[in-house]
Every structure is written in C-alpha cells, then in structure tokens.
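> Next input, structure requested:
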Amino acid sequence: MITQNTRLTGILLTATTLLLIPFIAMQFTNEVNWSPFDFIVAGVLLFGTGLMCELVLRTVTKKEYRIALCVVILVALVLIWIELAVGIFGSPIAGS
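Purely as a prediction, here's the structure:
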C-alpha cells in the first residue's frame, strides 16, 4: 500500500526529474535554450499540478470524482504547456 507521504515524495521527485531533462540537455546542445524564468515557470506548473492532484487524492473520497478532477488538472497542465511552448491559441501569455 502506498502511503500519502510516499506518493507526495514520488510526485516531487518526478517533477524534479522532468526539470532536470532540459537542464542536462542544455549542457550538450544549443538546441535547448531555457532561461531561468523558463525553469521557474515549468517548476511552478509541474509542482503545482502534482500538489493539486495530491490535494484531490487526499480530500476527495469518491473515486470517480478523484479521477475526473485529476484528469481536468492534467489536461489544464497540458494545454497551458502547449500554449507556452508554441502559442497554439494565440493568447497573450504565449507572447503572441
């Protein structure tokens, strides 16, 4: 059985590992060029998403609602990430 603290540790380690990927890639290629601000934004998105899902898992008791809320949170992350990366919706946050 996974305890709540083990799950939280897994979420934090996963977000950190995902942030390390572009950081390490920047050491080997000029194709990846993230500024410190990019890492801050990505960190807020990843850690915020993970912590919001953890909050849902700890507070919502009905399984169907848990799944639905976590899916909504993850879809929001993906849409925001895509918008920041390529500006698919043309909103001001993407610099369009």
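> For the rest of this, base every contact and every neighbour count on C-alpha atoms.
OK.
> Tell me how many other residues surround residue 34.
13 (other CA atoms under 10 Å).
> Next, the contact list for it, please.
By CA atoms under 8 Å, 6 or more residues apart in numbering, the contact list for residue 34 reads 22, 23, 26.
> To compare with the earlier structure, here is another sequence to fold:
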Amino acid sequence: MKNKRLIGILGTIAVLLCIPLVAMQFTNEVNWTFSDFVIAGGLLLGTGLLIETVARNIKNKKIRIGITVAILIVLALVWAELAVGIFGTPFAGS
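Now for the predicted structure:
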C-alpha cells in the first residue's frame, strides 16, 4: 500500500505539470522553459513526500492537519515568489 500512495503522488504531479504544457500549445501567455518544469516538479515532489512523511509519522490528527497546512502555505509562498516575485528576493530574478 505504501507504493500506491507514492504512485498517487507522482501521478498527481504529472497531471499538474501537464496543465501548463497543454496551455503552452494554445496560448503565448504561458511560456514555461524546461527548467520551470524541473523546478515545479521538484517543489511538488518535495511537498508531496513531506506531507506523506507527516501523514505516516504524526498520529495526532490536529497536529498532522496543522503541519500539512503549514507545508502547503510554504509551497504557495515559494511558488508565488518564483512566479511573480512578491517578496523581491534574488530567487525570482528581481
């Protein structure tokens, strides 16, 4: 069953990465490079594996949910920074 979750995580990442790939075929508004896909895939994989680790090791449901929400917030902030540079760090190219 452990491999089933990993396959689910990898499948979800593949589907999410297909969204910009398909969008690039229809519009010039989406312009991802290979490195964009690699970075997004790494962020999503790291997040998925981290949440999986929390789900397996934290038994208290409230703490598990809190940590998972915190992980997702960090993902959203990093993603937004890399996408549009909301904080103006060098990572966003600002």
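> Any idea what the TM-score is?
Comparison of the two superposed chains (TM-score structural alignment, normalised by the length of the second structure) gives a TM-score of 0.91, and 94 aligned residues with a CA RMSD of 1.2 Å.
> about what we covered before: pick the one among the contacts of residue 34 of the first structure closest to residue 60 of the first structure.
For the contacts of residue 34 of the first structure, the closest approach to residue 60 of the first structure (CA to CA) belongs to residue 22, at 34.0 Å.
> Counterpart of that closest one over in the second structure?
With TM-score structural alignment as the criterion, residue 22 of the first structure lines up with residue 20 in the second structure.
> picking that back up, so which of the contacts of residue 34 of the first structure is the most crowded?
Compared across the contacts of residue 34 of the first structure, residue 23 has the highest neighbour count, 16 neighbours, by other CA under 10 Å.
> if I look at the residue positioned nearest the centre of the first structure, how far off is residue 31 of the first structure?
Geometric centre of the first structure, nearest residue: residue 46, 2.3 Å, by CA atoms, centre = their mean. Distance, residue 46 of the first structure to residue 31 of the first structure, using CA to CA, to the nearest Å: 22 Å.
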